[in-house]
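> this is a predicted model, with the sequence first.
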Amino acid sequence: MKLINKLLLLGIISIFFACSDDNDDPVVEVSSEFEENLSLDEWEYNDYSQGEYGNPEGWETSNPGTTFLGVVNAYEEMEDVVSGSAAKLETKEIAITGLASATIYTGQFDLNLSDPAKSAQLGVPYTKRPTSMSFNYKYTPGDVYKQYTGAVGTVIEDAVDSCLVYMYLQKREGDQILRVGTAAMQSSETVSDWTSRKLDVTYGEIANPEVGFKLREEETGWAAAETTPTHVIIVFASSSAGDFFRGANGSTLFVDNISIEY
């Protein structure tokens, strides 16, 4: 049970994901598989104990972690879309941890029984310097915001859930992981109709960064603004504080037609 719990925590939301660092040398411009499916139109399906779950090709989702307890919370949406298919991310109550925020992200989940912390790897090789990231989205926060301790949730009065979207460009070299560029948003606003959003990339250090712009736990500092990145992390999450087991059951984020501008 302890092993399952650890793996579930890894799959719920990105802050617990370990970042791999398997290339220390400068590289020429590198593209990644996720760029071939920014539209989120192509999905692949995997079996688990109670059926199957889908991941957009080139992307990973929270599903490999949550399906250990029989829950799928990231779906291919084929009807309520801008075009083709979209991703539907729904926060759900779940056994053991109480809450599972749904995510799609760049990276991979490879089960490692000897070292569970290495099962989820956030980020993929990427050496480009984009100016912005755009996407279409809808968001509805769930009705009741709670802090979960185990499977027990305590209502936090007057609090509203929020979605979180970010693109982090990193320079990984040896034991150092430096933040090169940042584009992010956190929003509690209900967006009922498909809406286009553009997030500009800020390069270099950000003074007094707001939520979504702060360094991740494993990042060791800020890179100079002119630095060429080696990796990119892109995350869409239905509950921004899911890593702290705070959020609202039923919070739902739809995402379609991602675009990266240069």
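Ah, there it is.
> only C-alpha atoms from now on, for both contacts and neighbour counts.
OK.
> state the distance from Asn73 to Thr67.
Here the criterion is CA to CA, to the nearest Å. By it, Asn73 lies 9 Å from Thr67.
> same deal with Glu189?
Going from Glu189 to Thr67 by CA to CA gives 29 Å.
> alright, now check it against this:
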Amino acid sequence: MKMRAIYNLLLGVAVITLLQGCIKNDIDYPQIALSITGMQVEGQKENAVISEKDRTVTLKLEENVNLRKVHVTKLSVTEGAKSTLAPQDIIDLTNPYEVILSLYQEYRWKVIAQQDIVRIFKMANQVGLSEINPDTKVAIANVRKNTKWKELDLLELKLGPKGTTYNGKTEVPELKWTLYSNYASAQVKVQYQDFFEENWELRVYRKDKDVEMKRADGWVNVAWLYAEGIEGSDNGFEIRETTTEEWRKVDNSYITADGAAFSARIPHLKEQTTYVCRAYSGEDYSEELPFTTGIAKQLPNAKFDEWHLKGKVYNFWAEGGEEFWGSGNKGASILRSITTPDGTNTWNGQTGTSVKMESMYAVIKFAAGNLFAGYWYDFAEGSFTDGHLKFGRPFTERPTRLTGYYKYTTGPVNQMDKDSDKYDELYPLLKDKDDTCIIWVALGDWDAPIDIITAKTSSKRKMFDQNDPHVIAYGEFTQGKTINNFEPFEVELEYRDTNRVPNYILVVCSSSKYGDYFFGSDQSVMWVDDFTLEYDYND
């Protein structure tokens, strides 16, 4: 009996041990997106550019910073996260530097340095700008065709940070020129302190003409002309339509000079017209260059008089017509549409409709009334509250501004989502403030509409980024006060390039500027009416 009792006891212990060994630890740790929220180093020129999407921190540094020994002075990360980088660390930024943030999971970030050295190579009798290639370490300048090789005169040279020596001298060095079949060459040793040393070749060619037309970018009512000539000469442009032989001199008020380079912004041109232009420098003229202007295309249903109701959702196009404008109505339609046509409020008090956008707490979260060029795609994957939108409609012209009419009722910001990872950033910014409406416009060369996902965490959220390299032009209008009667607004577009042609236009209106992050006032209401794209500049 005693042996049986011991046996049963041991068997019971074994079974319990076996069962315990089969118990699986299924505790799910919370998934918290970890971010670098701020960073500063010695020699930093501007605020760090932080991309949640790419998990990168880009730092613009002064030209005299030693990239191999960059001193970190400040670093902030998501609360509770551990970082492999800390303030006072010395890091090498000659290549992207990896930082690992950890809290339950690991997130890998990269710190990227941008260091632009201003380089100058200028000769006497120079024609146009120099070509300076930091990769090949070759700098090229052109001089007038009557310049004698033995009289080459170097006026200015800067190929490294301020204080750099050239062949051992800080002032402009005396160079030994070697003559080849069609150019002269000189070698320069460039040194700065103990960490910067490069060997450069300087080349000088003779130019047949004193002026060269570089480019002509025809928009709709505007053209941009670019040329290079002799610095300090009488530099300018002439223009004519191809249907006439009479040249018209471009007014000096439209011309901007930058050394030997000069450009012009010419307004008041005819749309869909072919012109010919040429540049002059002194008495010398460039070759002629043609360009053709575009068409002053307008946005569909820009007066917002066409709309239809489908179920609970208002759509801002005629039934069966062209779908251009979208809204978040499908996402908010559990309650009701928050963006609606309003026939009682038009900018001129006449027949027609405006668009009314209301911010409100819709069932379980705050939603801002909105209208945008694009369409509602669906709810975000795995959610019945986060919206997935598509921003952008095909568009290839280059307007200068968007105008229209609006009115706005604001209220105190009383909706602040504490579950949003933007709470710590936006709460101090919006506390005790009135709400703000926004209208913004962007043109870009994307291949497809932009995905926008509204979510509380950066790991799920996708937003428009003004710093997106696809952006060609951007402008915005905001208002934080109540405007009782319709007033005109204007969104001036600032272009980053004049020769890039867009594929898409984005136009977005919201009754709460930070509504995408679920911040705003449930008292905010915005009306918009009668949009117009303009294509000219004022004098």
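That came through, no problem. Predicted, not measured: the structure shown is a model, and the values here were computed from it.
> related to what we said a few turns ago, Asn73 and Thr67 of the first structure: which is more packed in?
Asn73 (25 against 20; other CA atoms under 10 Å).
> contacting residues around the more buried one?
Applying CA atoms under 8 Å, 6 or more residues apart in numbering, we find Asn73 of the first structure in contact with Ser62, Asn63, Thr66, Leu89, Glu90, Thr91, Lys92, Ala100, Ser101, Ala102.
> and it, what pairs with it in the second structure?
Aligned counterpart of Asn73 of the first structure in the second structure: Ile338 (TM-score structural alignment).
> all strands for the stretch 101-250 of the first structure, in order.
The residue ranges that make up the strands of the stretch 101-250 of the first structure, judged by DSSP state E, counting those that start in this stretch, are 103-105, 107-109, 120-122, 124-125, 132-140, 145-149, 152-155, 163-173, 176-187, 191-200, 202-203, 221-222, 231-237, 246-248.
> and those, which is most packed in?
Highest mean neighbour count of those: strand 246-248, a mean of 30 (counted as mean count of other CA atoms under 10 Å).
> other residues contacting that one?
91-92, 99, 101, 141-148, 160-162, 239-241.
> give me that answer again for 7 Å
Applying CA atoms under 7 Å, 6 or more residues apart in numbering, the external contacts of strand 246-248 of the first structure come out as Thr91, Pro141, Gly142, Asp143, Val144, Tyr145, Lys146, Gln147, Tyr148, Asp161, Ser239, Ala241.
> now these in JSON lines, with distance to Val180 of the first structure?
Formatted as JSON lines, the contacts of strand 246-248 of the first structure follow (distance: CA to CA, whole Å):
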{"residue": "Thr91", "distance to Val180 of the first structure": "30"}
{"residue": "Pro141", "distance to Val180 of the first structure": "31"}
{"residue": "Gly142", "distance to Val180 of the first structure": "34"}
{"residue": "Asp143", "distance to Val180 of the first structure": "37"}
{"residue": "Val144", "distance to Val180 of the first structure": "37"}
{"residue": "Tyr145", "distance to Val180 of the first structure": "34"}
{"residue": "Lys146", "distance to Val180 of the first structure": "34"}
{"residue": "Gln147", "distance to Val180 of the first structure": "33"}
{"residue": "Tyr148", "distance to Val180 of the first structure": "34"}
{"residue": "Asp161", "distance to Val180 of the first structure": "29"}
{"residue": "Ser239", "distance to Val180 of the first structure": "25"}
{"residue": "Ala241", "distance to Val180 of the first structure": "24"}
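> report the distance from the strand or helix carrying Ile4 of the first structure to the chain centre.
With secondary structure defined by DSSP states H and E, Ile4 of the first structure is part of helix 2-12. Relative to its chain's centre, helix 2-12 of the first structure lies at 16 Å (CA atoms, centre = their mean, to the nearest Å).
> could you give the angle of that helix to strand 231-237?
Taking axes from the mean of the first three to the mean of the last three CA atoms, to 10 degrees, one finds helix 2-12 of the first structure and strand 231-237 inclined to each other by 90 degrees.
> pull out the buried positions in helix 2-12 of the first structure.
Using 16 or more other CA atoms under 10 Å as the test for burial, helix 2-12 of the first structure gives Ile4, Asn5, Leu7, Leu8, Leu9, Leu10, Gly11, Ile12.
> show me what that helix is packed up against.
Other helices and strands packing on helix 2-12 of the first structure, by 3 or more CA pairs under 7 Å, 6 or more residues apart in numbering; DSSP states H and E, are helix 63-66.
> contacts for the helix it packs on, please.
Counting contacts by CA under 7 Å, 6+ apart, the residues outside helix 63-66 of the first structure that touch it are Leu7, Leu8, Leu10, Gly11, Ile12, Val72, Asn73, Ala74, Phe109.
> and the two most separated of those?
Pairwise distances among these were taken by CA to CA; the largest, 17.0 Å, belongs to Leu7 and Ala74.
> what's the lengthiest strand in the second structure aligned against in the first structure?
The longest strand of the second structure (DSSP state E) is strand 196-207. Counterpart in the first structure of strand 196-207 of the second structure, with TM-score structural alignment as the criterion, is absent.
> pull out the buried positions in that strand.
By neighbour count, with 16+ other CA under 10 Å as the criterion, the buried positions of strand 196-207 of the second structure are Trp200, Leu202, Arg203, Val204, Tyr205, Arg206, Lys207.
> which of these sits closest to Tyr427 of the second structure?
With CA to CA as the yardstick, the closest approach to Tyr427 of the second structure among those comes from Trp200, at 53.1 Å.
> counterpart of Ala87 of the first structure over in the second structure?
Counting by TM-score structural alignment, Ala87 of the first structure corresponds to Val355 in the second structure.
> grab the nearest non-local neighbour of its match.
Pro341 (4.7 Å; CA to CA, 6 or more residues apart in numbering).
> separation between Val235 of the first structure and Ser196 of the first structure?
The value you get for Val235 of the first structure to Ser196 of the first structure, if CA to CA is used, is 17 Å.
> let's check: the centremost residue of the first structure is which one?
Taking CA atoms, centre = their mean, the centroid of the first structure lies closest to Val235, which sits 2.8 Å from it.
> Arg179 of the first structure and Ile260 of the first structure, how far apart?
18 Å.
> picking up where we left off before, of all the strands of the stretch 101-250 of the first structure, which lies closest to Ser39 of the first structure?
Distances from Ser39 of the first structure to each of these were compared by CA to CA, and the smallest falls on strand 132-140, at 9.1 Å.
> which ones are touching Leu38 of the first structure?
With CA under 7 Å, 6+ apart, Leu38 of the first structure has these contacts: Asn257, Ile258, Ser259.
> and it? What does it align with in the second structure?
Here Leu38 of the first structure is matched to Ala302 in the second structure, going by TM-score structural alignment.
> right, I'll call it a day here.
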